[in-house]
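K.L.:
Build the 3D model from these lines:
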Amino acid sequence: MPRFTLVVPAYKVQGYLRACLDSVLEQDFADFEVVAVDDCSPDNSGAILDEYAAADERVRVLHLPQNVGLGRTRNAGMAQARGEYVLFLDSDDTLTPGSLSAIAERLAETGDPEILIYDYARTYWYGKVQRNQLKDLLRQEGPASFSLEQRPELLDLLQIVWNKAYRRDFIEKHGFQFPPGYYEDAPWTFCTLITAERIAVLDRICVHYRQRRQGGNILRTVSRKHFEIFDQYERIFRYLAEHPEFDTWRPELFRKMIDHYLTILDRPDRLPPNARSEFFRRASADYRRLKPEGFVLPGGVQGQKYRLLALGVYPVVAGIKVANKARRNLRKHGRQQIRRTRQRIVNAHYRAQLRLPLDENLAVFSAYWNRSYACNPAAIDAELARLAPHIRRVWVARPDTLDRFPSGVEVVPVGSREYWTAVARAKYLVNNVNFADSVVKREGSIHLQTHHGTPLKSMGLDQRDHPGSAQGMSFGKLLARCDRWDYSLSSNRHSTAVWERAYPCSFTSLETGYPRNDVLVNATAEDVVAARRELGIADGTTAFLYTPTHRDYQSGFVPRLDLARCAERLGPNTTLLVRGHYFYDSSRELAALRADGRIVDVSAHPVVEKLYLAADALITDYSSAMFDYANLDRPIVIFADDWEIYSAVRGTYFDLLREPPGAVATTEGELLEILTSGAWNDEASAKLRADFRERFCDFDDGRAAERVVRRVFLGEDTDDSLPIVPLAERVPVPTPSQALAGL
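P.N.:
Have a look, this model is predicted:
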């Protein structure tokens, strides 16, 4: 029998679940089991749980056939518990290092009480860590264990279950179960505390309670489901009626109930406006029905609220709230003035356009900070022209890049009247980065964030731990931009989880695949040959595409290879296609090397997918090109000569040297040995590539653009009409040698 069972319910937490499980499994105390319960989660949470269970025998997974809610999910986990103590951990929270050892030690010191209460800290998306404000209630003084009568102030702690260890025989003896609905922790918490004969406390932060920026706490959702709190307190007072020995707790629990009702009424993020008076009437009825004899009202403003609730005079309470809101607005006047000043900067023409109706048949596109016609937006643009030609498509461009756009594409310069008109009136805005801060998200408009790669390096909020890469970024402003997203595209489950955690906003993830990669699945042998002809690659030549990525600790493009020496070693039948990261201008060194026919500078080539089709293999370091190129099922070689520096400065989501898509070199000599020996294309390389493809080519089956257009622009449900073709059933595009052989 393990000492602890940790019950971890999971529902739509794929971005946080690994951190939660890692925080448990990496504890220095090992005598525990994890019962993880998948509450029929529609995302990848269930698969993540299965992955951990396969890797660690201490993890058991229960998959529920239908979604039942948090309370019943915990019940399902409890029914499987074998530990002496049951602990609950929400799947977006984490245990602090050493917490299980500290809990075990404190339980031993206090003689195994029925309940041990430990402390927690709130952790915020912007890095703040704030300890429980009532931490003093957990001071370890007096008797090692005690009854609630000796420390009744413990009832004032937040009504939560995940800051306590419960002895399992105590739970089973009294038949405690979580009820369904909102506020399920209240009946459990109060009833267990008043029932326990011995309680102990641990004055230590054992849980980091994640404050998700959006979407994490259902209790902060405006909904009529907050009315379910009445059922929860009805259960508490029914328990008191069934156990008259606990009747002395009736006044205190009545106070907690009324305080809870008033909190919901006071919070603007709970009840719909048209339901507030009804909630007040229900609360007032409970007040009169359940008020204990001799109950003493609290003093001050809270006591006044109690009196008004008892009288059922909601208009007076609403008037008090209006007055309080006015006082708060006065205090915030300074901040509002700053916001108003910023708003005045918005050009008058734009303000006028914002007052006009949305153009339901206008879509605005941008890519790479208004630099070019490329990437996922370009692929979506082309498919939109095919499936919905009635929608006008306008691209945004920097004035100095207008000549980079194909003929026939409508382009407006950033900052022009045409630009402000388009972004103000467009129903659809599509970008692979963010639009400028000054672009307003209008009600009824649809912002589609396509992204421009699969993340190896840390992104969004995850960069907070790597300030060298963030370079003074305002994470608050970043998330304000991301708040405009309605949809976020993903090409694999890894990306979905990262985007949802790194950008905690209320967008819908679309696991469609990347539209830009459709060509890497659908191209023909003729397309491959045409791409090579365009680049001047001779038949019989092996073409390696070299795509180094940006380094946060370098200011410009510095080739990490001696390209001339590499070309010499590889011989006359090899061509090096060299593509600098789009952050860089073409360097003088590369311009000089173009004179050697074995090196071709393709940094300015407008369509990177054609380069992929033309290349026999990819050489890269940490570029997201590897994830896209893997769709071709062609060899990939990793040249990671500065992995330790790069991973430390930027931060990465997995160890590329341990989980590569092919052969790995950490020096130029090793790279040349791989390329000249044939190791770049051997069986070992193929096995690594197959594993990599299984993990990162989930959704790229060649129909991503169509899925996006039908779902976002045409409002169709594509889950059934365009199911993802399994990876094993996809036929890779012909390699250059296969394509040339077919001529």
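
K.L.:
make it CA atoms for all contacts and neighbour counts henceforth
P.N.:
Noted.

K.L.:
Ignoring the adjacent residues along the chain, who's closest to Arg501?
P.N.:
Gly15 (4.7 Å; C-alpha to C-alpha, 6 or more residues apart in numbering).

K.L.:
give the contact list for the one you found.
P.N.:
Contacts for Gly15 (C-alpha atoms under 8 Å, 6 or more residues apart in numbering) come out as 496-501.

K.L.:
here's the other one to compare against:
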Amino acid sequence: MPRFSVIVPVYKVQAYLHACLESVLDQSFTDIELIAVDDCSPDACGAIIDEFAVGDGRVKAVHLAENVGLGRARNAGMEHATGDYLIFLDSDDTLTPDALHAISDRLKETDEPDVLVYDYARSHWSGETVRNQYANLLDEEGEAPFRLADRPALLRLLMVAWNKAYRREFIEREGFVFPPGLYEDTPWTFPVMLSADSIATLDRVCLHYRQRRGGNILGTTTRRHFDIFDQYERVFAFLDERPELSAAWRPVLFRRMVDHLSVIFTKRNRLPRGSRPDFLRKARTHYRRYRVPGARVRTRDRLRHTLVRLGSHRTYRTLWTAMRVRTRARRYAAAVRRKIRGALLQLHYRIQLRLPLRSDRAVFSAYWGRGYGCNPGALEAAVREHAPHIRTAWIAEQAHHHTLPTATGRIRPGTAAYWTALARSKYLVNNVNFDRRLVKRPGQIMIQTQHGTPLKLMGLDLQDRPAAARGTDFGALLKNVDKWDYVLSANRHSTLVWERVYPAAYTTLEYG
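P.N.:
As a prediction, the model looks like this:
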């Protein structure tokens, strides 16, 4: 009996299938079976699966006689599963390296829970990878395993099947299967999470969720999006059969349903032309059927709930347009306020530049305002000890002010105090560059401490590395470098690199 049964339903993904299957078979954890289900795919997917099955005995090739859809293809895979735990992987997604090892270790740490929820990242066709925005909900601190009632915020995560490992005995005992139709994860995930006696989390990205330019069924225009109504009927039928769960969870799932219906309705290009009024009428029917009288609705959701309850497409469209106009007006007003504030601050700065320098002032910063530390922190502490006549101040975002010593002044970036400090302090110390608008005055001394040892390419060395340079303006970069008076260096290697990639008239202080 293998530890994991990884089930991969396959349909029209021949361009991505090799990467998907290889991401499973190349895992450092090898106690697995890979069940690839060919959902009667018309392309080369079936042949690719057979090639993998011939090359690796851990692969089971399952070929369906007709196309049954994602949910029932997963069911077909479960019929062949023998592992302790089930893992579902869509055939255009991939597991991250060592993911199964991390999942196995966490299962042991948490006493073999019914469900383990792990994190994922969206992998965009542009090459950008973005972690799940609710990753903080997967914090491993605290007692584990637990029940959903102990951490109900987990329902804010994307309700999908592929970000979890399921104990097969639990799934079989409860009789869980995927229904037909789109949004098949909805009547699977909610019942599974509500029924589980033990749940644990893994705060690690174990899966890359591919964001394709096209081909994703949820992004296509079709009346199949109406399947969402059948799926929520199944969710509430599950609750009706379990009155011990219904009282606590029905209001929560009702709100999730209204939110889900609103998203589908408002997403462009999902519903075919002419079908939107019908969709909204069905949404109104579901609203009235499953509404929990007296259930609390968050203030920010009230308008959306009201529009679904009314079910009038004309009313929805009118109010939605009004909301968009109001939002745009607010954004415009905010942009105008920012420009006015920015202009006033620059006027203030220009005035401060005409006032005398303060020879007893030194201002420090590190890592773009992220708090106290690194080489500037060491220098600031040394200044207070060895030159107590100099008053020090530190530039940091408000969230990092707790890291600052009480003996140094605190300045927030972008404030009048910030521009005053840059204009009138004699000593300016940073391990990155200050604001590019800083005007270096005669008599000011700027110390660039750098951070770390230059073992990567930077500065002018990036000119022939456009992907790494990311549009760097090298002319502007060198203008900032020209403001440096001194550059700290830890060793000869660093000195040689800094002076080559940041050429200017500064003095290098190679002090170790």
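
K.L.:
before we move on, back to that, from Leu21 of structure 2, how far out is whatever residue of structure 2 lines up with the residue nearest to Arg501 of structure 1?
P.N.:
In structure 2, the residue matched to Gly15 of structure 1 (TM-score structural alignment) is Ala15. From Ala15 of structure 2 across to Leu21 of structure 2, the span is 12 Å (C-alpha to C-alpha, to the nearest Å).

K.L.:
Next, the contact list for Arg156 of structure 2, please.
P.N.:
Arg156 of structure 2 touches Tyr134, counting by C-alpha under 8 Å, 6+ apart.

K.L.:
Trace Thr318 of structure 2 over to structure 1, please.
P.N.:
For Thr318 of structure 2, the residue aligned by TM-score structural alignment is Gly319.

K.L.:
Next secondary structure after the strand or helix carrying that match?
P.N.:
Taking DSSP states H and E as the criterion, Gly319 of structure 1 maps to helix 314-331. Later in the chain than helix 314-331 of structure 1, the nearest helix or strand by DSSP H and E is helix 333-345.

K.L.:
Compute the inter-axis angle for that following helix and helix 314-331.
P.N.:
Between helix 333-345 of structure 1 and helix 314-331, the angle formed by their directions is 70 degrees, by axes from the mean of the first three to the mean of the last three C-alpha atoms, to 10 degrees.

K.L.:
Double-check that Pro65 of structure 1 belongs to a strand.
P.N.:
No: per DSSP: H, G, I helix; E, B strand; the rest coil, Pro65 of structure 1 lies outside any strand segment and is coil.

K.L.:
contacting residues for it?
P.N.:
39-40.

K.L.:
Count the neighbours of the residue lying closest to Arg492 of structure 2 once chain neighbours are set aside for me.
P.N.:
Leaving aside its chain neighbours, Arg492 of structure 2 sits nearest to Glu510 (7.3 Å; criterion: C-alpha to C-alpha, 6+ apart). The burial count assigned to Glu510 of structure 2 is 13, neighbours taken as other C-alpha atoms under 10 Å.

K.L.:
Now do the helices in the stretch 151-300 of structure 2.
P.N.:
Along the stretch 151-300 of structure 2, counting by DSSP state H, counting those that start in this stretch, helices occupy 168-174, 186-195, 227-240, 243-266, 276-290.
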